[in-house]
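>>> Dropping the sequence and predicted coords here.
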Amino acid sequence: MFRDQHHLRRKIARVDGLEGDELAKLCTQIEKSFRDSCALVERRQDRGVRIHYPDNLPVSQQVDEIRAILRKHQVVVIAGETGSGKTTQIPKVCLELGLSDKGLIGHTQPRRLAARTVANRIADELNVELGNQVGYQVRFSDQSQPETLVKVMTDGILLAEIKNDPYLSKYQAIIIDEAHERSLNIDFLLGYLRNLLHKRKDLKVVITSATIDVERFSKHFGGAPVISVEGRTFPVEVKYQPASDGDDASLPEQVQQAIEGIIQDERDKKWRIGDVLVFLPGEREIREVAKHLRHSEWRDTEVTPLYARLSNEEQSRIFKGHSGRRIVLATNVAETSITVPGIRYVVDSGLARMSRYSVRSKIQRLPIEPISQASANQRKGRCGRVAEGICYRLYSEEDFVGRPQFTDPEILRTNLASVVLKMLDVGLGDVRKFPFIDMPESKLWNDGFKLLFELGAVSQNNKITSLGREIAKLPIDPKLSRILYQANESDCLHDALIVVSGLAIQDPRERPAEKRQAADQAHAVFKDVDSDFATLLKLFNVYEEQRQTLGSSALKRFAQKSFLSFMRMREWREM
């Protein structure tokens, strides 16, 4: 239930060898822990909140059913279309059931942006200040306290807590949201919770997912009940608009043509002006399309980007009221993690960046690939919430039919070295017997063990070494972590920290297609002819000198002039 319980449990197991002062000290510690725990329970119960459910959300109509089934079962799977309200309302059901009286309600999200926005939304609906009864924790930021009732966090944060608290004893309920995304962290948590539930009979687990293959989640947890939340949607028309044969129209031009088609549809159907959500594969494509659209002569039109590395202030713009038409240019962060309000039209490029690992080349790539049918349908479901909608797909219907039904889980397309190391560090036994929903092939496991052996993180018999435990402490790729420990021994840790942090993020150097020569000239200032690593070091040091002398606005201008991403440079420094 609280942080120190597991630590005390281990001490009590060794109490037979204690006597005299040591035994008295242990008894005093246990007594103090008990008093502190009782006091914390009392404070938590005093922080009750008034709960109501918005009438316009489909999940609100099934609150009684969800409450009854969750009271009866340890694990519940809730399936519903994006926008049904399950993300914001299920924590409130847990609050009503008293699942925050003796511990936290943990609520995981796949992305930092989603964790912050979900926590804000829940706090607003409960009419409480963010950081008190409702808090959140993401990398570099913890807005929670011991008395917090609902803690929204990235799934990586919850995974990190397992090392020091394998029983997750401070949680009374855990909600794994957006489970259908099947990220590496989500799959690991689902397997770990399945094993933990036998030891924590008091722990409630809620798995929420879009209506994608939910029976697999139910089967994974021994036939857990599935509650389907029907979405209240308007009809959505799908229009396929592929580039014609021989047509070399760029992605920005295709998006512009789709929006012009939307404007014409509104005239023909005599509809009111509606907002548009455009799905694009990455930040570069968002910037290119935004620049192109801002030159269009559309009246009362606002173009707004949405991706994970934007500042909180820029991200929150999409939730604020506006007049005229808003065009939101987003990555797949808006596919399931965040509901953008007021969307009537969707323009789907049909593309996304997907992480892929090659066992043969030992390289983890991030290519742009066609999305699956399930992802395409998720994107289509983002419109039709406020009125009849239209989804423009920038590819053909034949292309859609030929795509795979589901996206491959991340665990089947990534290097497993970090997974193996994390599991060995936590002490989960034979990693090949861990209850993953989809078990990777032997060649992927063998490749992960081989890399860890080369790094000195495991022995020849696949046991974790002392160096491996040190490497596992850092939340980065094991190869990068190993560099830091070697740098410490070689007395060059300061410079290595800068280089490794730069390698751990996306390259901050920008090279727009229409300004490649100017970008190359700007980047030449930082270039070291002998080493790409020395180039990164010089880039960071020059930027850091400017950061310490310039104000925020002047620093942004320097970054723009130098063709550097201001947000990525900030992430580099935080890392």
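Nice, thanks for sending it over.

>>> only C-alpha atoms for contact and neighbour calcs from this point on.
Noted.

>>> Next, work out how far apart residue 155 and residue 234 are.
Distance check for residue 155 against residue 234: by CA to CA, to the nearest Å, it reads 33 Å.

>>> So the two - more neighbours on which side?
residue 155 (25 against 15; other CA atoms under 10 Å).

>>> correct me, but the more buried one touches residue 112?
No. Using CA atoms under 8 Å, residue 155 is not in contact with residue 112; the gap is 9.4 Å.

>>> before we go on, here's another structure to hold up against the first:
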Amino acid sequence: MKIYDRVEEYVETPDDVGEYKMPEAYDMVENVNQEKRFFVAMQRYKDPEAKDKMNPFAEQEAWEEHQIGKSKLQFGSKDKKPSSDEYQYVFEDTIDFVKSSVIEGTQPEDDSNKEDIKAKDILKRELQDERKTLPIFKFRDELLKAVEEYQVIVIVGETGSGKTTQIPQYLHEAGYTAKGKVACTQPRRVAVMSVAARVSQEMGVKLGHEVGYSIRFEDCTSDKTIIKYMTDGMLLREFLGEPDLASYSVVMVDEAHERTLSTDILFEKFSDYFDSAPIFKIPGRRYPVEIHYTKAPEADYIDAAIVTVLQIHVTQPPGDILVFLTELQAKIFEPTPEGACKVVLATNIAETSLTIDGIKYVIDPGFSNQRAGRSGRTGPGKCFRLYTSYNYMHDLEDNTVPEIQRTNLANVVLTMKSLGIHDLVNLDFMDPPPSLHQKLY
């Protein structure tokens, strides 16, 4: 009886107990539980959430879930509460869109668009007010009158007077762009691009439309362009295709004092009109600039510049610093973060044409007399010269040596020949190249 009870208990025992059991003899047809026989095989393809419904893809789905879990490996405790994203997407450039219904006039613009328009109007008014504070503004009417009377005008303006950005706009406002484009040349590419961007902002137009620029390998102009900034070399190229420059009503050769090769060649093209040209003198500096000299000559100006930067940062009131040493990049125009001091290292490209907001201190190793004007444009400033007062008065050149006197003459000869200037020997150069006769013959 006890044996029978044990057998009955064994038969009723669930299959999932943690002990080994002798398998049934499935080869015996009689008294074989077929459901129990295929239980293991059926369990393999059974979805636990589908109750009695079979899922032939359960194994594949379980494998895929396992692989996906490995690809999304996460650290930390499993019961950690999900948190929101710590970072937001930041776009450097955005595109403004407008609904078609707004364009068609069937739906008014929303409040956000109105706020944008209001902000742009405020910025435009501020820019117009700032234009009136420039030293050249008081000479506007007198300058336009002289342009109407004379074919060539010589303008002598200090740095920061506003001549580069304002004169082309004055000419446009006076109606000269109705007769042709207004051209303004610059010796350097960065100056061309930055000035064009500034003028387009002041006029409230898109860069490349009414205001554009042209530099080597890049032409940011269109059929709408009426004010065009370009390098002096690009204007020479336009002479080749249009010798009379008939598409222009006024040509402005800016930064002529730098005496680049292209500028000097342009002077030769216009030299017949110089004798009767009036001269305008425009003050430039709106704020005082203190000049400081070293008490003794510096042996290593790079080391002296670094020391001076640190010395200014520690001992002087807050303000950005401009050092004339190495290459200039467009990043210099970005505003300085609060509580920081921006130090700009630049070649003589920053000497003229460009105004860098926030510059209060200038460090000049001693290659030009104009660099003090880089400070004092937007507020009082100081210029620290890494040479003595005696060196400044006796050793430094007053002006830059013209490029035509220090460059290979092969390019000079070919350029002037292409422009129709053939008698180079008897040409009345502003500053003739050295040994021109010997090199030509």
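Nice, thanks for sending it over. Please read all numbers here as calculations on a predicted model, not as lab measurements.

>>> Mind telling me what residue 218 of structure 2 corresponds to in structure 1?
Mapped onto structure 1 by TM-score structural alignment, residue 218 of structure 2 lines up with residue 141.

>>> who touches that match in this structure?
Residue 141 of structure 1 makes no contacts at all, as judged by CA atoms under 8 Å, 6 or more residues apart in numbering.

>>> Doesn't residue 322 of structure 2 belong to a strand?
Yes. Assessed with DSSP: H, G, I helix; E, B strand; the rest coil, residue 322 of structure 2 lies in a strand.

>>> distance of it from residue 190 of structure 2?
In terms of CA to CA, residue 322 of structure 2 sits 17 Å off from residue 190 of structure 2.

>>> Looking at those two, which one has more neighbours?
Taking other CA under 10 Å, residue 322 of structure 2 and residue 190 do not tie; residue 322 has more neighbours (25 against 19).

>>> Structure 1: which residue goes with that one?
Using TM-score structural alignment, residue 322 of structure 2 sits opposite residue 277 in structure 1.

>>> Give the aligned equivalent of residue 338 of structure 1 in structure 2.
By TM-score structural alignment, residue 338 of structure 1 lines up with residue 354.

>>> ok, and the closest non-adjacent residue to residue 273 of structure 2?
residue 152 (6.3 Å; CA to CA, 6 or more residues apart in numbering).

>>> Structure 1: which residue goes with the one you found?
Checking with TM-score structural alignment, residue 152 of structure 2 has residue 75 as its match.

>>> Neighbours of its match, how many?
Residue 75 of structure 1: 26 neighbours (other CA under 10 Å).

>>> cool, and residue 389 of structure 2?
Neighbour tally, residue 389 of structure 2, other CA under 10 Å: 17.

>>> Over to residue 434 of structure 1?
15.

>>> do the one 10 residues further on as well
For residue 444 of structure 1, the tally of surrounding residues (other CA under 10 Å) stands at 20.

>>> Which residue of structure 2 is paired with it in the alignment?
With TM-score structural alignment as the criterion, residue 444 of structure 1 matches residue 436.

>>> helix/strand/coil for the residue nearest to that match when sequence neighbours are not counted?
Leaving aside its chain neighbours, residue 436 of structure 2 sits nearest to residue 425 (7.4 Å; criterion: CA to CA, 6+ apart). Secondary structure, three-state DSSP: residue 425 of structure 2 is coil.

>>> would residue 182 of structure 2 count as being in a helix?
No. Judged by three-state DSSP, residue 182 of structure 2 forms no part of a helix; its state is strand.

>>> was I right about it contacting residue 213?
No. The pair residue 182 of structure 2 / residue 213 is not scored as a contact, 11.4 Å apart, by CA under 8 Å.

>>> Kindly point out which residues are neighbours of both of those two.
residue 228.
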